[in-house]
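Engineer: give me a model of this one.
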Amino acid sequence: MAVLETSSPTDLGLDPERLGYLDEHLRRYVDSGRLAGTLVLVARGGEVGHLAAYGLADRERNVPMREDTLFRIYSMTKPLTSVALMQLYERGLVQLDDPVAKYIPEWADLRVYVMGMGPTLVTKPASRPMTVRDLLTHQSGLTYGFLERTNVDAMYRERKIGMAEVNGTLRGMVEQLAELPLEFSPGEHWNYSVSTDVCGYLVEVISGERFDRYLERHILAPLGMRDTAFWVPPEKRERFAACYGLGAKGIRLIDDPAESAYLREPTFFSGGGGLVSTAGDYFRFCQALLNDGELDGVRIIGRKTLELMTQNHLPEGKDLASHALGRWAETTFAGIGFGLGFSVTLDPAKAQISGTPGEYSWGGAASTTFWIDPLEDLVVIFMTQLMPSNAYNIRRELRAIVYSALTE
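Structural biologist: I've put the predicted structure just below:
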């Protein structure tokens, strides 16, 4: 990865003293043992005004956090997958109102859970077909097994839906899903789910190219995202961060970078959460989006398509608080809508966050996050390595500090 150049924050309309609050705040997290390490990037006008690494990428081996550390970005994979599918939309190969069964025939007669389990399972027909937009907006009726809320979640856990060692490939996952009921009829609610993994499968079916190869050819290579992939090759392993979980006595190692499954090239390419990346690489992706889909003369998505993606697609302009079935996501719900792969800020006052209507964002399971604010010409990326992502309120805290630093 090329070294990220930084510019004077003052020249970018950023207050250096207030950006110092950012470093102080993150140091408190690390010095108290709540996080192993952090990396934060703040950019305006396409230039990085603040970049700070602190703490350890690998606590057990005393490896310091670096600007080019490789992180598991988990659900920050979702925006890239969504852009990939919308590239095919721009070629006229898929429409948002296409029934998903057009591409997955086994899903032609999806049914919805009513009650029971096993042989006593009662289902009913879905009120309408699932569409491509339902997948992009998490209104599909699918779910995640880790949510542990319903009997449908339990069925996902029993079959280990989305787990590479069981499903093997994206095709294996959709075959498994064909045998399970939906939590609700498509469009009735918003629910965080494996929908974006299915979007990755649609990219394969529609393009005729394996999903990881499509992503590399149409997004990663054109943008120069050389450190972003579904696995970590041998020559990059020394830069791969450890991953920690929240335990009773502080953080504990849950994925050793010397033994991680990410060290082996997979067969299951999770469009919902499979990528590893660096802050520098992800900045190139974010900056392309902020530039209406183009960076350094390379266009990955059209301006009008991106406008469509970053509008609120929830019915009647609702926010997540009034439309979501569950309460798990990589965002808060009040005052927040959802587009085609991103959360979208509708009302900062209702959301009780600093921000701007129209900004869009998402995060990952290991507490990473990013947001893009077109009005302020702002990109913020935060990388760390702690699961679950709701362990602390750090994302909202970072927003308060960053927005306080804007001077113009």
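
Engineer: from now on I want contacts and neighbour counts done on CA atoms only, so please keep to that.
Structural biologist: Fine.

Engineer: give the contact list for the most centrally placed residue in the chain.
Structural biologist: Closest to where the C-alpha atoms of the chain average out (CA atoms, centre = their mean) is residue 76, at 2.4 Å. Residue 76 makes contact with 272-273, 362-364, 368-369, according to CA atoms under 8 Å, 6 or more residues apart in numbering.

Engineer: just residue 369 next, same as before
Structural biologist: 76, 361-363, 381-383, 395.

Engineer: next: residue 64.
Structural biologist: 54-58.

Engineer: what residues of the lengthiest strand in the chain count as buried?
Structural biologist: Secondary structure of the chain per DSSP state E: the longest strand is strand 47-58. Judged by neighbour count using 16 or more other CA atoms under 10 Å, the buried positions of strand 47-58 are 47-58.

Engineer: which neighbouring elements make contact with it?
Structural biologist: helix 16-31, strand 37-44, strand 63-64 (3 or more CA pairs under 8 Å, 6 or more residues apart in numbering; DSSP states H and E).

Engineer: at 7 Å instead, please
Structural biologist: Using 3 or more CA pairs under 7 Å, 6 or more residues apart in numbering; DSSP states H and E as the contact test, the elements touching strand 47-58 are strand 37-44, strand 63-64.

Engineer: got the ones you listed as JSON lines, with distance to residue 194 columns?
Structural biologist: Shown next, in JSON lines, are the helices and strands packed on strand 47-58 (distance: least, CA to CA, whole Å):
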{"stretch": "strand 37-44", "distance to residue 194": "28"}
{"stretch": "strand 63-64", "distance to residue 194": "34"}
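
Engineer: to compare against the first, here's the next sequence to fold:
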Amino acid sequence: MAFTEFDNMPQSVSLNRRSLLRGTAFLSASAALAGMPMGRAAFAKMDGTIWKSVTAAVNEYVDEGKVANMVATLGWGQDDYELINRGTLQLGGMKQADGDTLYRIYSMTKPITGIATMILIDDGKLTLDTPLADILPAFANMKVQKEYDGAITEDNLEPAVRPITIRHLLTHTAGLGYNIVQKGPIQKAYNDAELSPGQVSRMKIPGVSDQTTIKGLAAFADKLAEMPLVYQPGTTWSYSVSLDLMGRVIEVVSGMPFDQFLSKHLFEPCGMDSTYFQVPQAQVARFATNYGILGGNLLPLDPAAASIYLDEPAFPFGGAGLVCSPNDYDKFQRMLVGLGEIDGNRVMSERAVRVGTSNMLPETAITKGTWVEGQLFGAGGRVTGTAFGWGGAAGTAAFADIKSGLRAAMFTQYMPSTEYSIQQDFPKLVLKDLAAMPTAPVKEAAEAAAELVDG
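Structural biologist: I've put the predicted structure just below:
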């Protein structure tokens, strides 16, 4: 009932905070998965690994010392995934990385927050087009910069022509800024207001981990409402703090703290018992160290034993705050390809999953010149065909194809993610392996993907 209104819905880098925290685009190659007519049954009788290209890449990155470890999980439907893993949790360490290792997933938190929002829509407590100001009145009369990243002065501000909606927040079309994206006066204003919803290290590294964050989601939302928008709402895809703000929306609408809502309505029903905003001290032995790459060398940016993720965060960052095991993220993906169900538990409706993983961009929004040019966007993640997912600032990547049931994710820990190509290469490697499988439709899908990649 909550979805009836959507039936006609349109379908070598310097080491700094901006390059560290922005998640890169990686899903263009996965578009070919759309229309794949088969599921896991086509591969049930195959012996040995069917992911030879993925395995070779994992081995290469670790053996050549590019990363300390790398883990990939690949599965179909509700079947167990195949684990491809190599390396240790720290350089020179003894403990092998595997499906239980804890990784900083950064912006791969965004699809989780987006899908959590769909649960509230599923329950009729929100709609995609509910005005944000109906929930947070401070956002009722927003001003917008006339010149992008220009001066914050009255002559460079104009009233918003339309209200920000939940759809806008989920699809990065609200016009909100991001201190890792914006430049000039608006970036300074975000930093001065402590609107920095992310963390890297306890070490105070200039330009990387020297920003402070305002305490509490309510304070974050109130201060954010005082900032001018960088675009008119609903007009342009622009990576932003909107999924962090969704955390405040979720707690106001649900009547419970955001992190508790995630635990009760998503993590516990999915069996995700290793997903944290704050890593418990008892779990440090499973936690991988995060490395910064400088001059081709790996430097311990956030050692596991002294990680900033052992501290209580300023608030639960819905845009980039989670630490998660490959096992847990695969459960999230398994629930998605299960159309809202996992291990006999109904987490959300099939309709909620289908809407959340499909194109939700407003008809008025453009993507030309952005990271997602020529592609679509759903509830916190990129949409290519029937594949849905996103990447993380420490090199992680994941996508799930709703139609075929394919689940794919890759985990490692290095920053900035743009230093290596593995994040962008991962779906291409998956598709290369699909092309080698003795099933004609898979070959056709991989050939179509090759055209998209080359184009």
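
Engineer: picking that back up, if we go to the second structure, which of the contacts of residue 64 of the first structure are intact?
Structural biologist: Among the contacts of residue 64 of the first structure, the ones whose aligned partners also stay in contact in the second structure (both residues aligned by TM-score structural alignment, their matches' CA atoms under 8 Å) are 54-57.

Engineer: adding distance to residue 239 of the first structure, write these out as JSON lines.
Structural biologist: Shown next, in JSON lines, are these (distance: CA to CA, whole Å):
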{"residue": "54", "distance to residue 239 of the first structure": "15"}
{"residue": "55", "distance to residue 239 of the first structure": "14"}
{"residue": "56", "distance to residue 239 of the first structure": "11"}
{"residue": "57", "distance to residue 239 of the first structure": "8"}
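
Engineer: list the contacts of whatever residue of the second structure lines up with residue 374 of the first structure.
Structural biologist: Residue 374 of the first structure maps onto residue 402 in the second structure when the alignment is built from TM-score structural alignment. For residue 402 of the second structure, the set of contacting residues under the criterion of CA atoms under 7 Å, 6 or more residues apart in numbering consists of 336-337, 386-387.

Engineer: rerun that using 6 Å as the cut-off
Structural biologist: 337, 386 (CA atoms under 6 Å, 6 or more residues apart in numbering).

Engineer: and the gap between it and residue 383 of the second structure?
Structural biologist: Plainly put, residue 402 of the second structure is 11 Å away from residue 383 of the second structure if you go by CA to CA, to the nearest Å.

Engineer: to which residue of the first structure is residue 193 of the second structure aligned?
Structural biologist: Counting by TM-score structural alignment, residue 193 of the second structure lines up with residue 159 in the first structure.

Engineer: actually residue 432 of the second structure, sorry about that
Structural biologist: Taking TM-score structural alignment as the alignment basis, one finds that residue 432 of the second structure is matched in the first structure by residue 404.

Engineer: once you drop chain neighbours, what's closest to that match?
Structural biologist: For residue 404 of the first structure, ignoring the flanking residues on the chain, the nearest one in space by CA to CA, 6 or more residues apart in numbering is residue 18 at 6.9 Å.

Engineer: surely that neighbour is in contact with residue 405?
Structural biologist: Yes: checked against CA atoms under 6 Å, the pair residue 18 of the first structure and residue 405 is within contact range at 5.2 Å.

Engineer: with neighbour numbers in mind, choose between these two.
Structural biologist: Taking neighbours as other CA atoms under 10 Å, residue 18 of the first structure and residue 405 compare with residue 405 leading, 20 against 16.

Engineer: tell me who's in contact with the more buried one.
Structural biologist: With CA under 6 Å, 6+ apart as the criterion, the residues that contact residue 405 of the first structure are 14-15, 18.

Engineer: about what we covered before: out of the buried residues of strand 47-58 of the first structure, who's nearest residue 400 of the first structure?
Structural biologist: Taking CA to CA as the measure, residue 400 of the first structure lies nearest residue 50 of these, at 15.6 Å.

Engineer: leaving out chain neighbours, which residue sits closest to that closest one?
Structural biologist: In space, and not counting its chain neighbours, residue 50 of the first structure is closest to residue 42: 5.1 Å by CA to CA, 6+ apart.

Engineer: from residue 370 of the first structure, how far off is that neighbour?
Structural biologist: Counting by CA to CA, the gap from residue 42 of the first structure to residue 370 of the first structure is 10 Å.

Engineer: what do you get for residue 382 of the first structure?
Structural biologist: Using CA to CA, which is the criterion applied here, residue 382 of the first structure is 6 Å from residue 370 of the first structure.

Engineer: next one: residue 282 of the first structure
Structural biologist: Using CA to CA, one obtains 9 Å as the distance from residue 282 of the first structure to residue 370 of the first structure.

Engineer: measure the residue nearest to residue 404 of the first structure to residue 24 of the first structure for me?
Structural biologist: Counting by CA to CA - residue 18 of the first structure and residue 24 of the first structure are separated by 10 Å.

Engineer: return the distance of the host helix or strand of residue 445 of the second structure from the chain's centre.
Structural biologist: Residue 445 of the second structure belongs to helix 440-454 when elements are defined using DSSP states H and E. Averaging C-alpha coordinates over helix 440-454 of the second structure and over its chain gives two centres that are 25 Å apart (CA atoms, centre = their mean, to the nearest Å).

Engineer: buried residues in it?
Structural biologist: So, applying 16+ other CA under 10 Å, buried residues of helix 440-454 of the second structure: 441-450.

Engineer: how near is the residue lying farthest from the centre of the second structure to residue 233 of the second structure?
Structural biologist: Going by CA atoms, centre = their mean, the residue of the second structure most distant from its centre is residue 155, 36.1 Å out. Between residue 155 of the second structure and residue 233 of the second structure the distance, using CA to CA, works out to 19 Å.

Engineer: thinking again about what came up before, what helices or strands is the helix holding residue 445 of the second structure leaning on?
Structural biologist: Contact partners of helix 440-454 of the second structure among helices and strands, from 3 or more CA pairs under 6 Å, 6 or more residues apart in numbering; DSSP states H and E: helix 422-435.

Engineer: distance of the residue mapped onto residue 234 of the first structure from the second structure from residue 290 of the second structure?
Structural biologist: Under the alignment defined by TM-score structural alignment, residue 234 of the first structure corresponds to residue 281 in the second structure. Residue 281 of the second structure is 17 Å from residue 290 of the second structure, where distance means CA to CA.

Engineer: looking at those two, which is more packed in?
Structural biologist: Higher neighbour count among residue 281 of the second structure and residue 290: residue 290, with 26 against 12, using other CA under 10 Å.

Engineer: would you mind finding the match for the more buried one in the first structure?
Structural biologist: For residue 290 of the second structure, the aligned position in the first structure is occupied by residue 243, per TM-score structural alignment.
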